[in-house]
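A.B. asks: A predicted structure for the sequence below; I have some questions about it.
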Amino acid sequence: MATKPNIVLILNDDMGFSDLGCYGGEVETPNLDRLAKGGVRFSQFYNTARCSPSRASLLTGLHPHQTSIGVLTYNMGPEGYAGNLNDRCVTIPEVLKGSGYRSYLSGKWHVANNLTQPTDSWPLQRGFDAFYGTIIGAGSFYDPNTLTRGNENIEHEAREPGFFYTDAISDNAVEFIRQHRREHADKPFFQYVAYTAPHWPLHAHDEDIAKYKGRFDKGWDKLREERLERLVASGILDKAWPLTDRDPTQPAWTQARHKEWLLRCMEVYAAQIDRMDQGIGRILRTLEEEGQLDNTLVIFLSDNGACAEDIPDDLTVDELVNKLMIAKEHTRTGEPVQFGNDPGVMPGPENTYQSYG
């Protein structure tokens, strides 16, 4: 690279490493597979077990407790658990600014505990030159809470026909790159792309879900065995390493109830990753069109690996909507949202709000 490289850092949410095609998974991820083939696949990479601490460490290079993000963005009292990115750390964009970089964020923030008013812990106040995304950590893909541009709430934009948050994150990342090349072509850029997919709720486009119909019908026991075989064959895992035990809270697939619903959950989850990969493809094409792909370092990772966290049964709709601010009671057209993992309700559409089972 003859000049300072651009940096595109892509982070997704609650995805297991072996879900990707290039790590032995069943999901079609041709764009990430392309990056893996032409780059390096990590096999000893560590993150934290929760979302916000991983993000805080990634942004600052510090242990998460040093940033005050010990768990999530709730103030739990002690300084290490204040839940708000503190003023005793510096972020990637703050550091890069001194080297002439401009920085952009498209997607999820989730390292600030004030969700409605700009604070010193919001993206623009922590070094980013432009921001589009959500301050909160989760929510509807059709109508997300805390949707923000800069420091301004723009939740009304999600009510436009066809809005889907994964697509919006990709589209805004593309536009940030194009705008940078139009207005600041003499400077390198740092583009942070923080997808919420495939975090619940299980929302996806019908056409993406349809691609995976039947893909998981063998059930999780057989699928786990096949994934391990592919990981060993590709050199990611040592053949001497046995398959880990199944989650003790889950039955053998042959004994599982509500198989139709469980398979649908897997299909929607796969569709969420598929849609993200499509967006990554648009970002890579934009870099090519702008003549910047060969001068750009592209890094992809997940915040905390595969998630076994359901929406708690004892969490009320009022708490989801008004306290946690990660859901809305009605769709954009006024239809009631059906909350909870009811096997009689298939996940995917806007009027559902379900987790993994």
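C.D. replies: Arrived safely.
A.B. asks: For the rest of this, base every contact and every neighbour count on C-alpha atoms.
C.D. replies: Noted.
A.B. asks: Tell me which other helices or strands the longest helix along the chain touches.
C.D. replies: Longest among the helix segments of the chain by residue count, using DSSP state H, is helix 259-289. The helices and strands touching helix 259-289, judged by 3 or more CA pairs under 8 Å, 6 or more residues apart in numbering; DSSP states H and E, are helix 30-38, helix 165-183, helix 206-210.
A.B. asks: Could you report the neighbour count for Gln179?
C.D. replies: 12 (other CA atoms under 10 Å).
A.B. asks: same check, this time on Arg182
C.D. replies: Arg182, neighbours per other CA under 10 Å, totals 11.
A.B. asks: got the angle between the helix or strand following the longest helix of the chain and helix 259-289?
C.D. replies: Counting by DSSP states H and E, the element after helix 259-289 in chain order, helix or strand, is strand 296-302. Counting by axes from the mean of the first three to the mean of the last three CA atoms, to 10 degrees, strand 296-302 points 170 degrees away from the direction of helix 259-289.
A.B. asks: List the buried residues for strand 296-302?
C.D. replies: 296, 300-302 (16 or more other CA atoms under 10 Å).
A.B. asks: Out of the helices and strands packed on helix 259-289, which gets nearest to Asn6?
C.D. replies: helix 165-183 (10.1 Å; CA to CA).
A.B. asks: which helices and strands does that closest one pack with?
C.D. replies: Going by 3+ CA pairs under 8 Å, 6+ apart, helix 165-183 lies up against strand 102-108, strand 130-134, strand 189-194, helix 259-289.
A.B. asks: next, the one to line up against it:
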Amino acid sequence: MTVRTIEWRAGEVILIDQRRLPRKEVYRVCRNYRQVAQAIRTMVVRGAPAIGVAAAMGVALGARRIRHPKSVGSVMERVFRTLEDTRPTAVNLHWALARMRRTYEENKDGGLELLKQRLEDEAMEIYEDDIAANRRLGGLGAGLLKGSRRILTHCNAGALATAGYGTALGVLRAMKESGAAIDEVFVDETRPFLQGSRLTAWELLKEEIPVTLITDSMMGYVMQSRQVDAVVVGADRVAANGDVANKIGTYTVAVLAQRHGVPFYVACPTSTVDLGCPSGADIPIEQRSQDEVTHIAGSRIAPDGVHTLNPAFDVTDHSLVSAIITEKAVVTPPYKKNLRAVCSSTSLRYT
């Protein structure tokens, strides 16, 4: 992607404001950790891997502003707590913050300037690891989807949802780079935040990958009429048993895919797998503002006073998942055994 989702530049975090896409490419400059937290909370930056990277950079910003060594402990605890409380479902946020906390604990007694540098280095390593892992994931996914020429995806799991390459769209990007023929990618709107119509369609057009936008209610039609060879989506958290939390509506796609004999693939780095979470029943589901349901682009579309429900995510049972594509391997059932084996293997470095 020529457009960068997130960038560290001279002690500032630069984010493309995803709320303004596709009509405007507006960049937000975060100069402190509170601004990063607000950007995550308000979905200036979104997508589980991108949230993790942004949070890591937020920690580095928080440390960078410390002037007195005696205040390090209290300030850093406040930084970690503020960023941890931004969004509950995406586990990459907590995974990245755990890495940053480990670096903090290992270097907090080595001097303030060294601590600042170590935290900045770790944040940049998380950023670079995300891109490299997703490229590897994309290559494995491209091999798995070989021969699938008509693909459906839900929400946005592209460069905008990561540090730069993408998970589900990273698979499509890798397919194109390998010379595989893609006849059509169906993108549903993904109400209520419209990540599909605003973001995924925009990314695919930029990559010159054939894209057809449909409403969420058309998913059954395109599968019933045999227009879809495979479904590939991203994830915000994968439980130890293979249950998958992803953007609301993913469960619907998975049920329809199984009903019509269409393979349903999940693409995510191993940082999205939470082995400490036994099943999808244990994943916290973020509830968001009713305005996202009652309004579109600031205009009210529902009557005043109507009750709304707005869970940001749902959980897809592992029995509906054909395979989980990670940067280490394509994981197939039984997920409880195979996810643990893959995620517990020696961590890979991509340079």
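C.D. replies: Happy to help now that I have it. None of the values given here were measured: they were computed from a predicted structure.
A.B. asks: Need the TM-score between these chains.
C.D. replies: After superposition, the two chains reach a TM-score of 0.31 (TM-score structural alignment, normalised by the length of structure 2), with 170 aligned residues with a CA RMSD of 6.2 Å.
A.B. asks: now the helices and strands packed on helix 165-183 of structure 1 in CSV, with mean neighbour count and distance to Asp221 of structure 1?
C.D. replies: Formatted as CSV, these follow (neighbours: other CA atoms under 10 Å; distance: least, CA to CA, whole Å):
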stretch, mean neighbour count, distance to Asp221 of structure 1
strand 102-108, 25, 33
strand 130-134, 25, 36
strand 189-194, 25, 31
helix 259-289, 21, 13
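A.B. asks: Could you report the neighbour count for Arg259 of structure 2?
C.D. replies: Neighbours of Arg259 of structure 2 (other CA under 10 Å): 13.
A.B. asks: Check whether Phe80 of structure 2 really touches Ala96, as I assumed.
C.D. replies: No - with contact defined as CA atoms under 8 Å, Phe80 of structure 2 does not count as touching Ala96 (10.8 Å).
A.B. asks: which one of those two has more residues nearby?
C.D. replies: Taking neighbours as other CA under 10 Å, Phe80 of structure 2 and Ala96 compare with Ala96 leading, 25 against 21.
A.B. asks: secondary structure element for that one?
C.D. replies: Going by DSSP H and E, Ala96 of structure 2 is part of helix 91-107.
A.B. asks: how about the helix or strand following that helix: buried residues?
C.D. replies: The helix or strand immediately downstream of helix 91-107 of structure 2 is helix 112-144, counting by DSSP H and E. Within helix 112-144 of structure 2, the residues scored as buried using 16+ other CA under 10 Å are 112, 115-116, 118-124, 126-142, 144.
A.B. asks: Tell me what angle helix 112-144 of structure 2 forms with helix 91-107.
C.D. replies: Using the same axes, to 10 degrees, the inter-axis angle of helix 112-144 of structure 2 relative to helix 91-107 is 150 degrees.
A.B. asks: do you know how far Ser74 of structure 2 is from Gly52 of structure 2?
C.D. replies: 22 Å (CA to CA, to the nearest Å).
A.B. asks: More neighbours: which of these two?
C.D. replies: Set side by side, Ser74 of structure 2 and Gly52 show more neighbours around Gly52, with 30 against 9, by other CA under 10 Å.
A.B. asks: residues contacting the more buried one?
C.D. replies: Residues in contact with Gly52 of structure 2 (CA atoms under 8 Å, 6 or more residues apart in numbering) are 92-97.
A.B. asks: Next secondary structure after the one helix or strand it maps to?
C.D. replies: Secondary structure from DSSP H and E places Gly52 of structure 2 in helix 48-64. On the C-terminal side of helix 48-64 of structure 2, the nearest following helix or strand under DSSP H and E is helix 72-84.
A.B. asks: Next, the buried residues of that following helix.
C.D. replies: 72, 76, 79-80, 82-84.
A.B. asks: so what secondary structure elements neighbour it?
C.D. replies: helix 33-41, helix 48-64, helix 91-107.
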